[in-house]
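Student: this one's structure only:
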């Protein structure tokens, strides 16, 4: 599978939270968010906790639990927004799911390129 470089932005990281506080990001800044996202993609702990909370955990698509132990995420503040660079071989469906758990719909995909 090809490694992709995702370029994301978050308009207001201070208020970006997923809908369910059990899974939502609760850090204080760009470095905390990058670490949380990187960890969420490197192992399946967040996915497993979310899956266990579903009404029928066995019906959850197992492919959403895919991981990339070498995923890399960095984030920095730029023009009142947070820019996130993510390099991973995970498909967008998995990246999107983890982002929604962490920060809801508060993010935007700005660009995607082969890493």
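Tutor: Thanks, I have it. This one's a predicted model, so the numbers in the text were calculated from it and none came from an experiment.
Student: Every contact and neighbour count from this point should use C-alpha atoms.
Tutor: Noted.
Student: for the chain, which residue is closest to the average position?
Tutor: residue 99 (3.3 Å; CA atoms, centre = their mean).
Student: Below is structure B, check it against A:
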């Protein structure tokens, strides 16, 4: 069952993860939405992260789940970026991707059925 996640990046300029090669590079709401959508639809971000781990073979493979039908829309209001992600991925997978992309610089505002 798909869910709709309402996410906020309070400051788009600060919304960067700890590892620059995994982090958002976007500027603007639509670009952030495109990068998150790609991270949910494909496993490339997860695989890059997995290979950086001390023992990549021990990483929980369920964190690499993808949803080819995931959609993300984004709006910018001054520095704040609002994203709405619709996906069948579990919340823990979405949160893991957001931590890679934005570090601690994001908020999960609400979750509803899609």
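Tutor: Perfect, thanks for sending it. Source: prediction; values computed, not measured.
Student: What would you report as the TM-score here?
Tutor: Overlay of the two chains. TM-score (TM-score structural alignment, normalised by the length of the second structure): 0.96; 114 aligned residues with a CA RMSD of 1.0 Å.
Student: Helix, strand or coil: sort out the residue nearest to the centre of the first structure for me.
Tutor: Here residue 99 of the first structure is recorded as helix under DSSP: H, G, I helix; E, B strand; the rest coil.
Student: Hmm, it is touching residue 37, no?
Tutor: Yes. Between residue 99 of the first structure and residue 37 there is a contact at 7.4 Å, judged by CA atoms under 8 Å.
Student: Nearest residue to residue 48 of the first structure in space, please, no chain neighbours.
Tutor: residue 65 (7.4 Å; CA to CA, 6 or more residues apart in numbering).
Student: and that neighbour, what does it touch?
Tutor: Contact partners of residue 65 of the first structure, counting by CA atoms under 8 Å, 6 or more residues apart in numbering, are 44, 47-48, 94.
Student: measure it to residue 99 of the first structure for me?
Tutor: Distance, residue 65 of the first structure to residue 99 of the first structure, by CA to CA, to the nearest Å: 13 Å.
Student: Just give me the mean distance for the helix or strand where residue 36 of the second structure lies relative to the first structure.
Tutor: Here residue 36 of the second structure sits within helix 29-41, counting by DSSP states H and E. Comparing helix 29-41 of the second structure with its match in the first structure after superposition yields a mean distance of 0.5 Å (mean CA distance after the TM-score superposition for the first structure).
Student: so after that helix, what's the next helix or strand?
Tutor: Of the helices and strands lying after helix 29-41 of the second structure in sequence (DSSP H and E), the nearest is helix 44-52.
Student: compared with the first structure, how much does that next one deviate?
Tutor: Average distance, helix 44-52 of the second structure versus aligned residues of the first structure after superposition (mean CA distance after the TM-score superposition for the first structure): 0.6 Å.
Student: so what does that helix touch, helix or strand wise?
Tutor: Packing partners of helix 44-52 of the second structure (3 or more CA pairs under 8 Å, 6 or more residues apart in numbering; DSSP states H and E): none among the helices and strands.
Student: Alright, calling it a day.
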